[in-house]
Every structure is written in C-alpha cells, then in structure tokens.
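[1] Any chance you could fold what I've pasted below:
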Amino acid sequence: MTSLCRNLVALLFFVLPPMHSHFFTNAASASPPITHPQIIHMTDMGSDRQDDYDSEEEYDTTKAPPRVVKVPKMHQKPQLCKYDACSENQVPCATLFEQTGCLCPGMSGANVPPHPPRIRALVPVSEGSDRGKIQVQWCAPSSVVSEYRIVIEGRDGEVPKFGDASRRGLVRSLEVGTKVCVVAVNNAGSSDPSEFSCKRYEFHESSDHTLMAWIIGGGVTLLLLVVIAALICVKYKKFRKGKRDSTDGLTKAASMTHGGGHKRTQNNN
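    Model prediction:
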C-alpha cells in the first residue's frame, strides 16, 4: 500500500507541471497586450508636416491610435488702424480692416442715431474768393454717418449740409458770440447738440492784421511827431524873430537918444 501511494505521487509530479504551464500560457495569450497611446503634438503648420509623420513611421494597427493634442499658434498683437477721425476724405476704417486686419475703434450701427461730432475751430477766411466767410472744422464721431449739418444760432432756415467724408465746411460771416453746432445724421436720426459739438464764434485777428495795425499805428505816430516838431520850429522862429525885432527897436531908440543929446550939446556951445 505504501508503494502504491508513492507511485501515485510520482505520477502526479510528472503530469501536473506541463498542465500548469499550458494553463498559464493560454491565459497569457488570451489577454490583450498592454499598450500606451502615443501622443503627437501638432501646430498649425499645414498638412505637409502630417505627411512627413505618415511617411516616416507606419503605425501598427494593433496598437491604440495616437492621441493628437493641438497646440494653438501664437499670433502677433493686433495693431490699431491708422485712421484719424479729424482728417478729411480718408479711407474708411472698415476698408483698412479688410485690407490689413487692423483694429477699428468701436462704432455704433446704422440703426442707432449717431453720437455728436466734436467741433474743432471756427476760422475766418482772409484770402481768396471765400474771403469773409467762416470755415467750420470738426471730427467724426464713432458712429455710422451719412451726412453732416451745420446749425447756426439765429439762422433757422439756413442749414448747410456736407458729405460723410467731410470734416470742414464754409458758412457766411458770423457775428461775435454766435453759437455754431455740427450735427451728424444717418437713417436712424441725428445727434443731439452737446458742449463739445457746439462752439461760439470769437474773432481773433490774424498776424497779418496785427502787423498792419502796427504799421498804421506807427505811421500815425510818426506823422504826429512831425507835426509837433513843425509847430515847435514855427514857434521858435517866431520867438527868434520877435526877439530880434525887439533888440533892433531898442538899438534904434538908443541911437536916436544918443544923437539928440549930441546935437543939443553942439547948440549950447
């Protein structure tokens, strides 16, 4: 009995190791392979770079697909458009944006009444065919504008109109203290007058007028000096003549007196 048990143990010792290894081999082959996804960093460099990756490496279809992480491309800081709201007949800022991609100032739409423009100056015209008129200068608002109007205090029936690209306009001569306002207009309405869209006319003499005034004043002063000097000379001559006449009279009187006394002396002798 003891020998039979030993034989059974020996038989199990030779049979069980091959079965154990075969079991674990089948279990290992049934489990899927452990793979790590490949990460590829890409930028906005076009499709040529992706083709290079495809040509350089052929991916194994049994592996997990690579995870693509798109890195945003760094852009330069946008620049403001070279647009001056006070310059006349310039390229619209919207056109500059389409051409260069620059940034325009914020503007209200055509369906909203425009903001009031800013009046710059009221300059009298001193030369040319427009001499005597007043040039009104203004800056455009940050709004869509179809035309500009100049409203003058005390002239209700006269409202000069100018195009949307205009930044100046001529009006008839103004009295000092007259209020002038520039109004922006579009399809939605017109701007309201404000403290910076209106200005009172104050006449300031130009340098030419000042120079002419100095010349005239100097000429008048010189003429007065000449007249005063002439009067002084005349009075002085009269004074000299009167003094000379007085001296001559005294001399004649003295000589006559001396001659009479001499004759009396001779008669007495």
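[2] okay, CA-based contacts and neighbour counts for the rest of this
    OK.
[3] Contact partners for residue 83?
    90, 91, 92, 93, 104 (CA atoms under 8 Å, 6 or more residues apart in numbering).
[4] which of the residues you listed count as buried?
    For the contacts of residue 83, a burial check counting by 16 or more other CA atoms under 10 Å picks out 93, 104.
[5] just the helices in the stretch 101-250 of the chain please.
    With helices called from DSSP state H, counting those that start in this stretch, the stretch 101-250 of the chain shows them at 207-268.
[6] Measure how buried residue 142 is and give me the count.
    Other residues near residue 142 come to 17 when the count uses other CA atoms under 10 Å.
[7] Please list all residues in contact with the residue nearest to it when sequence neighbours are not counted.
    Using CA to CA, 6 or more residues apart in numbering and skipping the chain neighbours, the partner closest in space to residue 142 is residue 107 (4.6 Å). The contact partners of residue 107, taken as CA under 8 Å, 6+ apart, are 142, 143, 144.
[8] So the last one sits against residue 188, correct?
    Read it as residue 144. No: with contact defined as CA atoms under 8 Å, residue 144 does not reach residue 188; the gap is 9.9 Å.
[9] how about stretch 200-220: buried residues?
    For stretch 200-220, a neighbour-count test (16+ other CA under 10 Å) marks 200, 201, 202 as buried.
[10] from the chain's centre, how far out does it sit?
    32 Å (CA atoms, centre = their mean, to the nearest Å).
[11] Please generate a structure for the following sequence too, so the two can be compared:
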Amino acid sequence: HVSLNLTVLLLFLIAALLPSSHLFTHAASASPPVTRPRINYTSLDDYEDEVFVKKTTPVRSGPPQLCKFDSCSENQEPCDVLEAKHGCLCPGVSRANVPPHAPRIQALLPINAGADSGKLEIQWCAPSSVVSGYRVVIEGSEGDAFEFRDAARRGVIRTVEVGTKVCVEAVNNAGSSTPSAFSCMRFDHSESSDHKILAGVIGGGVTLLLILIIVAVILWKYTTNKKAKGDSTDGLGNPTYSTEGTL
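    Next up, the predicted model:
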C-alpha cells in the first residue's frame, strides 16, 4: 500500500515537470542566433571619388551670402553658374514645367539719335523663373509682338502714341506670363527728358540775357541824365558877381 502511494507521487511529479521542460526547450530554440557585425570594405576608387567631391565643392566660411546677380542687367552669367563657382545662394526659381512669373518693366524711352531715332527703347527686369525668351506686346496690335532672347533686358520697338500701353511677357516651354500692373506701362511723354532739360537751360539763359540788357540800358540812361544835369549847372553862373569888390 505504501509503495502504491510512492508510485502515484512519482507520477505526479513527472507530470508537473514535463510542461516546464517543454517551455524551456521552446524558449531555448526561439532565442535569436548570435550574429557578428558585418564589416563593410571601401575600395580605393570610392575613397578617391569622395575626396574629389569634397575638394571641388566650395567651402563656405560663415553664413551663406546671396549671389551678386542683378535681374535687371543683361548678358551676365546665370545665377546657378555663380552659385556653383562661389558657393553663394540664388533666389528661388519656379520650375520649367510651369509658366514663368511676369517680368518688371523699368522704362519706356524715345530714341532721338542714331539709326533707331524715332523708335522706343523698353527696359525690364527678369522674373524668378525659368525663361527661354521675352515678348513685347503693344496695345491694339497684340498679334504683332517683338521677340527678344532670354539674356536680354532691353529692346527697341516701334514708336507709339502717347497713352498707349506696352507690356513685356516672359516665355518658356510651358507658356507665357500673365500681364500685371508692374509688367505693363503707358507711354506718357512725346519727347525725351534730355531735350526738355536743354530747352529749359536755353530759355533760362535767354531770359537772363534780356534782364542784363535791360539793367544795362537803365544804368546808361541814369548815368547820361546825371552827367547832363551837372554840365548845365556849371554853365549857368551869375554874370554880375565879381571877385573884385570894394569894402
């Protein structure tokens, strides 16, 4: 009877130990395998390429500066070329697949000398966009536009009547800019400012000369009259007066 009890107790202990042994075996099998860190080898060519890139990239000392690029000056180096050379910053430029922003018109001046005398010169500033060319449109003749290259900032067009609106448009493969208040200007004078200044100087000189002539005439008359009065007073002496007399 005692041996039966020992046998039952032994079976109970074996049954209790079997699940924990199974879990231990599963945990041991589920643990991740030990891996060694992978070593990356860099070739000599890759190292030389990296050194070459570092040497050719401009080194900026201090905060970045804006590139010396004037959007109103023509025939200058593109801003992206200046950025690659000097490590400066260019203003943001819209993409080539969208129409450009409108340029800014500066002046509309008559030409009074040379082969283009009688025509007009238009001046403008480039927008912050990719531009392939410019087109100048005159009010009332939109179908007859003047074409200019992308590096141009001025051009010669025909003369127009006073009050006529002239617009300059930027063009690329995606289209053209929309006219705005700062891309259009009305021709409001029929003669150049230089001619007006010259006419004013001539008019002022003539007026000053006339004033000097008038003053000279007045002074001459005054001097002549004074001399005439003096001569007449000297000639009218008292005939009865004598320095010889009796006491």
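[12] TM-score for these two?
    TM-score for the superposed chains, counting by TM-score structural alignment, normalised by the length of the second structure: 0.56, backed by 151 aligned residues with a CA RMSD of 2.6 Å.
[13] More neighbours: which of residue 144 and residue 188 of the first structure?
    Neighbour tally, residue 144 of the first structure and residue 188, criterion other CA under 10 Å: the higher count belongs to residue 144, 22 against 14.
[14] corresponding residue for that one in the second structure?
    Per TM-score structural alignment, the equivalent position to residue 144 of the first structure in the second structure is residue 130.
[15] Over to residue 90 of the first structure?
    That one, residue 90 of the first structure, aligns with residue 76 by TM-score structural alignment.
[16] Now for its match: which residues touch it?
    Residue 76 of the second structure makes contacts with residue 151, as judged by CA under 8 Å, 6+ apart.
[17] Which part of the first structure matches stretch 8-20 of the second structure?
    By TM-score structural alignment, stretch 8-20 of the second structure lines up with nothing in the first structure.
[18] who touches both of residue 144 and residue 188 of the first structure?
    residue 110.
[19] Where does the most centrally placed residue in the second structure sit, in terms of helix or strand?
    Centroid-nearest residue in the second structure, with CA atoms, centre = their mean: residue 71, separated by 4.0 Å. Using DSSP states H and E, residue 71 of the second structure maps to neither a helix nor a strand.
[20] Help me confirm that it comes into contact with residue 106.
    No: Residue 71 of the second structure is beyond contact range of residue 106, at 11.6 Å (criterion: CA under 8 Å).
[21] what is in contact with those two at once?
    residue 125.
[22] Contact partners for the aligned residue in the first structure for residue 174 of the second structure?
    The alignment partner of residue 174 of the second structure in the first structure, by TM-score structural alignment, is residue 188. With contact taken as CA under 8 Å, 6+ apart, residue 188 of the first structure is in contact with 110, 111, 112, 113.
[23] Same check on residue 152 of the second structure?
    74, 75, 134.
[24] Pick the one among those closest to residue 224 of the second structure.
    The shortest gap between residue 224 of the second structure and any of the contacts of residue 152 of the second structure belongs to residue 74, at 68.4 Å (CA to CA).
[25] number of nearby residues for the closest one?
    Count around residue 74 of the second structure with other CA under 10 Å applied: 15.
[26] Is it located within a helix, as I assumed?
    No: going by DSSP: H, G, I helix; E, B strand; the rest coil, the assignment for residue 74 of the second structure is coil, not a helix.
[27] what residues are up against it?
    Counted by CA under 8 Å, 6+ apart, residue 74 of the second structure has contacts 151, 152, 153, 154.
[28] swap in residue 200 of the second structure?
    Residue 200 of the second structure touches nothing, counting by CA under 8 Å, 6+ apart.
[29] ok, now how distant is it from residue 5 of the second structure?
    137 Å (CA to CA, to the nearest Å).
[30] Over to residue 186 of the second structure?
    From residue 186 of the second structure to residue 5 of the second structure the distance is 119 Å (CA to CA).
[31] can you check residue 85 of the second structure too?
    Counting by CA to CA - residue 85 of the second structure and residue 5 of the second structure are separated by 97 Å.
[32] of these two, who's got more company?
    Between residue 85 of the second structure and residue 5, residue 85 has the larger neighbour count (other CA under 10 Å), namely 12 against 9.
[33] show me the contacts for whatever residue of the second structure lines up with residue 176 of the first structure.
    In the second structure, residue 176 of the first structure lines up with residue 162, judged by TM-score structural alignment. By CA under 8 Å, 6+ apart, residue 162 of the second structure lies in contact with 186, 187, 188, 189, 190.
[34] Which ones among the residues you listed map onto strands?
    Among these, the ones falling in strands (DSSP state E) are residue 186.
[35] Tell me the one among the contacts of residue 162 of the second structure nearest to residue 15 of the second structure.
    For the contacts of residue 162 of the second structure, the nearest to residue 15 of the second structure is residue 186 (104.5 Å; CA to CA).
[36] Right, I'll call it a day here.
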